[in-house]
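# Show me the folded form of this:
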Amino acid sequence: MVGLAGEWLTATANTNMFTYEIAPVFIIMEGLLIKKMHELIGWRENEADGIFSPGGTISNIYSVLAARYKFYPFVKTKGMAALPNIVLFTSEHSHYSFEKASAVLGIGTENVITVKCDERGKMIPSDLEEKIVKQKEMGHVPFYVNATAGTTVYGAFDPLAKIADICEKYGLWMHVDAAWGGGLLLSKKHQFKMNGIERADSVTWNPHKMMSVPLQCSAILFREKGLLQACNQFCAGYLFQPDKFYDVTYDTGDKTIQCGRHVDIFKLWLMWKAKGTCGFELQINKCLENADYVYKKLTCRENFELVFPGEPEHTNVCFWYIPPSLKGISRDKEWNDKLHKVPAKIKALMMEKGTVMVSYQPLKEKPNFFRIVLSNPASKKSDIDFLLDEIERLGHELEF
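Sure thing, here's the model as predicted:
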C-alpha cells in the first residue's frame, strides 16, 4: 500500500523529471537512492551514477549504448559505419533484450554471441573465453559481456567473479543484468550469490520485481561517473541551459534517451523509508523460503519431477507433472511429445475452472514444463499446497 500511495501522489503531481526546477525533490530522491544502490553493489561513493528507466529492457539497452560510446565515442557523430565489426556476448539463458538492444542500436543480432550454460543455467566461463578468442581470430572486435544475476526461466546466477576475470583479461565491458536477482543484495543470507558484481561496469536492477515496488521501477547503474551524460547529452537549449542559477548537474534529463520522464523514484523512496533495508530483507527471504518449500514438496510427490537437480538459487522452481498415463513407459521422442502437451492442457483447465494460473514453457530440447516464480511474500504454504494439489487433480485423468 505504501508503494501504491507513492504512485498516486506522483500521478496527482503529474510532473516531469528532466530538470531540477520541475521536480527538485524527486531529482534529489533519485540521486540518493542511486547512491544507496551503488553502496549495496560495492562501488565507491564518488562513483555513483545512473538513472531510472522505463524497464529492464531499456536499462539493458542503456548499458550497451554506454559501453559502445566508452570504446568508440565518435559513434555518436559518425555512426556505426565508422566502427569495426563489434560483437557482444551473453548466455543462452539470458534475457532477449540483448538481441533487441543490438537490433535497436544498429549492431545487429548476428553480432550477439551466445555462450553455453551448464545444466543449472549458469554461463560456462571457459566457453565465453573460447568464443572471445574465436571472434578475435575472425577479425571481429569483442567489446561487451552480459552476465545474468537471476535468469528469467531457471533463476540462475552466472559466476560473476570468473566472468569479471575474463573481461579484465581482454579489456571488455562487463554488465550484470540483475533485473530479477538484484534484490538479493538486500539479503545477508543470499547476497553471496551476487559475489563479483562489484567488478561490473554497469548493473540493471528492477525494484519492481523482488522488492515489489509498483510498476514501473528499473534502475541502470554505472560505475564511471559522467559516462551516461557524455553518451546521451545534446544540451537542448530550451531545457538544459548551462547558465542557470543552480548546479545544472541536477538537470538529469540530458543523461537519458527520453525527453519526458515519469517519476518512478518516489514510490521506491517511500517504501524504503517505510520498510527499511531490514524490511526488504525479510520480504525477500520469505520469498526464497517459499521457493525452498516448493522444491522440498516436489521431491516428495510421486508424479512430479524437477527440470534440473538441486535446490533453486532464486524463487524460480521448474518442474513437470507426469500423469499416470505416462508412467512406466519408455521415455522416447513420442513420450516427450506427449509430455510437452501436459502443461498446456492443465493450464487451460485451471483457467476454465478459475482456480489458479501458473506459467509454462519449453527450453531448448526440453518439453514444456511448469515454472513457479514466487515474488509475493504474502504467499503461504497452504497456497503452494493448493497449487500442487490442483495441478495433480486436473492432470490425473489426462490420457494420451
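
# Going by C-alpha atoms from here, please, whenever you check contacts or count neighbours.
Fine.

# The lengthiest helix in the chain packs against which elements?
In the chain, with assignment by DSSP state H, the single longest helix is helix 265-300. Applying 3 or more C-alpha pairs under 8 Å, 6 or more residues apart in numbering; DSSP states H and E, one finds that helix 265-300 makes contact with helix 2-13, helix 24-41, strand 304-306, strand 316-321, helix 381-395.

# residues near the closest residue to Val112 other than its chain neighbours, how many?
Nearest-residue entry for Val112: Leu88, 5.2 Å, with adjacent residues in sequence omitted and distances by C-alpha to C-alpha, 6 or more residues apart in numbering. By other C-alpha atoms under 10 Å, 25 other residues sit near Leu88.

# Am I right that Leu88 falls within a strand?
Yes: secondary structure of Leu88 (DSSP: H, G, I helix; E, B strand; the rest coil): part of a strand.

# which ones are touching it?
Residues in contact with Leu88 (C-alpha atoms under 8 Å, 6 or more residues apart in numbering) are 111-113, 142-146.

# and with 7 Å instead?
111-113, 142-145 (C-alpha atoms under 7 Å, 6 or more residues apart in numbering).

# Check Lys193 too.
Phe157.

# run this one through as well so I can compare:
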Amino acid sequence: MFVPFFVNATSGTTVLGAFDPLVEIADICEKYNMWMHVDAAWGGGLLFSKKYRHPRLTGIERADSVTWNPHKLMGTLLQCSTVHFKYEGILLSCNAMDAEYLFMTDKIYDPRYDTGDKVIQCGRHNDIFKLWLQWRGKGTSGFERHMDRLMELSEYMVRRIKEQPDKFHLILEPEMVNVSFWYLPKQQRNQPHDEQKLGKVCAKLKGKMMQAGTIMVGYQPDDRRPNFFRNIISSAAVTEKDVDFLLSEMDRLGQDIIVD
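A predicted model of the protein is given here:
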C-alpha cells in the first residue's frame, strides 16, 4: 500500500514563475501528517519585499523545509544554494556519520556550527559566506529595494507589450519577473494567432539576435504551448530605456520573418 509522506510545493517555477497555493497545501499536509517542502529556489527572494511577498509566499512559514538559491535572483555570485529546516538537529539525525577521524567533538567552539557532518557531501564550498558578505553590504532594506525594482521593471515591460498588440502578445499575467510572450512579425499580424507558427518565429528571431549581437532573449515551450519568449530581468541596473530598446530591437530584427 502506497502512503504519501512528502509534498513538494513550488514558489516560482522556472519557466512561468508560478506559485503554488501554500496555505491550502499546508492545510492538507497538516491534516494527513505529511512533510511539506517548498522549492523557493527561484521565488524565495520575494520574502524581502513587503509589497510583493503576499499572496505569493503566504503560508511558507508553515513549511517543514525550504530551499532558496540567492544566486538565481539576488545577485549573489554562483553558486549559492541554501536549504532551511524548521526542526533543529534534523540534518545531523539523518546524515551524521559520527566519523571520529573527521569530526572531533572536543573543540573550543560549539561543534554544531560544523556543516560537514550535516550534509551528504561531507566536504563542499562554503557558499553561504558570499550571501553573508552581500547581506552585510546591502542590508535587508537593500535586498527589498532590489526585489521591488525587478518586479517594477517587469511590470513596465508587461505594460509596454500590451501597448503594442500588433507586435507582441502576452501569454499570461506574470506572477514574478518571468514575462512570457510571443513576437508577431508582419506576416502574422492582423489575423488570428497561430501558436504553432508563432512558436517557429522564436527560433528564427533568436538566430537573428545571435547574429546581430545586440540582445538575447530565451525561449521555451511548456506543456500547453509551443515555444514562446521568456524574458527575465534579474539586475536592478536595468532601466526602462533598456526594456524599450529590447522590444524595439526585437521588432527591427524580426518584422520580416516568414514561417510556414
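
# re earlier: kindly name the residues of structure 2 that line up with the longest helix of structure 1.
Helix 265-300 of structure 1 corresponds to residues 128-163 in structure 2, going by TM-score structural alignment.

# For structure 1, which segments are assigned as strands?
49-53, 86-91, 112-115, 141-148, 173-178, 202-205, 218-222, 304-306, 316-321, 359-363, 366-373 (DSSP state E).

# most packed of those strands?
With neighbours taken as mean count of other C-alpha atoms under 10 Å, the strands of structure 1 reach their highest mean count in strand 202-205, at a mean of 30.

# Tell me the residues of structure 2 aligned with it.
Under the criterion TM-score structural alignment, strand 202-205 of structure 1 matches residues 65-68.

# quick one: that stretch to structure 1 mean distance?
Superposing on structure 1 and averaging over aligned pairs (mean C-alpha distance after the TM-score superposition for structure 1), stretch 65-68 of structure 2 comes out at 0.4 Å.

# One more: stretch 199-210 of structure 2?
Relative to structure 1, stretch 199-210 of structure 2 is 0.6 Å off (mean C-alpha distance after the TM-score superposition for structure 1).

# Determine how far that stretch lies from the middle of the whole chain.
24 Å (C-alpha atoms, centre = their mean, to the nearest Å).

# In structure 1, which residues correspond to that stretch?
With TM-score structural alignment as the criterion, stretch 199-210 of structure 2 aligns to 340-351.

# And that stretch, what's buried?
340, 342-344, 346-347, 349-350 (16 or more other C-alpha atoms under 10 Å).

# Dump those residues into TSV; add distance to Tyr238 of structure 1 as well.
Shown next, in TSV, are those (distance: C-alpha to C-alpha, whole Å):
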residue	distance to Tyr238 of structure 1
His340	58
Val342	59
Pro343	55
Ala344	54
Ile346	57
Lys347	53
Leu349	57
Met350	55
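
# what about Ala237 of structure 2, neighbour count?
Neighbour tally, Ala237 of structure 2, other C-alpha under 10 Å: 10.

# which one in structure 1 is aligned with it?
Match for Ala237 of structure 2 (TM-score structural alignment): Ala378.

# Over to Phe85 of structure 2?
Phe85 of structure 2 maps onto Phe222 in structure 1, by TM-score structural alignment.

# Burial check on Glu24 of structure 2, number of neighbours?
Glu24 of structure 2 has 10 nearby residues by other C-alpha under 10 Å.

# Please tell me how far it sits from Ala9 of structure 2.
11 Å (C-alpha to C-alpha, to the nearest Å).

# try Leu46 of structure 2
16 Å.

# cool, Ser81 of structure 2 as well?
17 Å.

# go on, Trp68 of structure 2?
Taken as C-alpha to C-alpha, the span from Trp68 of structure 2 to Ala9 of structure 2 is 13 Å.

# just Lys107 of structure 2 next, same as before
In terms of C-alpha to C-alpha, Lys107 of structure 2 sits 39 Å off from Ala9 of structure 2.

# How about Ser65 of structure 2?
Ser65 of structure 2 is 10 Å from Ala9 of structure 2, by C-alpha to C-alpha.

# got any residues that touch both of these two?
What both Ser65 of structure 2 and Ala9 touch, as defined by C-alpha under 7 Å, 6+ apart, is the set 37-38.
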